[in-house]
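Q: no sequence for this one, just the structure:
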């Protein structure tokens, strides 16, 4: 079973965490299922950037992003070459190291 190693993030998991998930699960779903309340304003429908993450290790083991995701990522805060929308990044058989950005662009967040 692949592991997601989540790097420390002051808001979501200050100590960092390692979680196990099934291949075929989105990174976003795995985070939510394990109590990491990452924002996902569009309910994981590939229509916003609030679930943006960095895949620091294992990036090449997940399927490539499509044109819609790429267009959305262009609008994400802090975009870098390891950026993905966690709702679209599907876990394979390999472990991933994930960093949750410090900020997100969400004009309608109910958590703030």
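A: Right, received. Where do you want to start? The model shown is predicted, which means the values in this text are computed figures rather than measured ones.

Q: going forward, measure contacts between C-alpha atoms and count neighbours the same way
A: Fine.

Q: show me where the chain has strands.
A: Ranges of strands in the chain, per DSSP state E, are 3-6, 17-20, 52-57, 83-85, 96-99.

Q: dropping in the other structure now:
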């Protein structure tokens, strides 16, 4: 299992937390499995930016972003060089520190 430190997010994880993730799973699935209800309006199909995260540590160990993901990230709120769509970024063996941005652009809010 790989450790993911989730930095505090005012709504989703106010105190921050540390979770364990199975290598090969997406950051999004790992967060959801640990009751961190990150938005994923497109049902994790790489068609929106609601699951945008910033990988503060361990970014280089993630699988490479596809061109489709890179194009979508250009539309994400608070884009940074270490931004990824959590539905596309797969956990490896390297521990991660992840920040969920305070805001997201969701044109059709869905409640999961």
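A: Thanks, I have the structure now. Everything numeric here is computed off the predicted structure, so don't read it as measured data.

Q: coming back round to it: and the strands of structure 1, which is most packed in?
A: strand 83-85 (a mean of 26; mean count of other CA atoms under 10 Å).

Q: in the superposition, what's the average offset of that one relative to structure 2?
A: Compared with structure 2 after fitting, strand 83-85 of structure 1 deviates on average by 0.2 Å (mean CA distance after the TM-score superposition for structure 1).

Q: What lies in contact with that strand?
A: Residues outside strand 83-85 of structure 1 that contact it (CA atoms under 8 Å, 6 or more residues apart in numbering) are 46, 49-55, 65, 69, 73.

Q: which residues does the one residue sitting closest to the centre of structure 1 contact?
A: Centroid-nearest residue in structure 1: residue 86, 2.9 Å away (criterion: CA atoms, centre = their mean). Applying CA under 8 Å, 6+ apart to residue 86 of structure 1 gives the contacts 26-28, 51-53.

Q: would you turn those residues into CSV with distance to residue 110 of structure 1?
A: As requested, these are exported to CSV (distance: CA to CA, whole Å):
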residue, distance to residue 110 of structure 1
26, 23
27, 22
28, 18
51, 15
52, 17
53, 20
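
Q: preserved in structure 2, out of those?
A: Mapped onto structure 2 and checked by both residues aligned by TM-score structural alignment, their matches' CA atoms under 8 Å, these keep the contacts 26-28, 51-53.

Q: Adding distance to residue 37 of structure 1 as columns, could you present the strands of structure 1 in CSV?
A: Formatted as CSV, the strands of structure 1 follow (distance: least, CA to CA, whole Å):
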stretch, distance to residue 37 of structure 1
strand 3-6, 13
strand 17-20, 13
strand 52-57, 13
strand 83-85, 15
strand 96-99, 14
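
Q: Next, the buried residues of stretch 66-81 of structure 2.
A: Using 16 or more other CA atoms under 10 Å as the test for burial, stretch 66-81 of structure 2 gives 69, 72-73, 76.

Q: ok, the residues you listed vs residue 12 of structure 2, which is closest?
A: Relative to residue 12 of structure 2, the closest of the buried residues of stretch 66-81 of structure 2 is residue 76; by CA to CA it sits at 18.1 Å.
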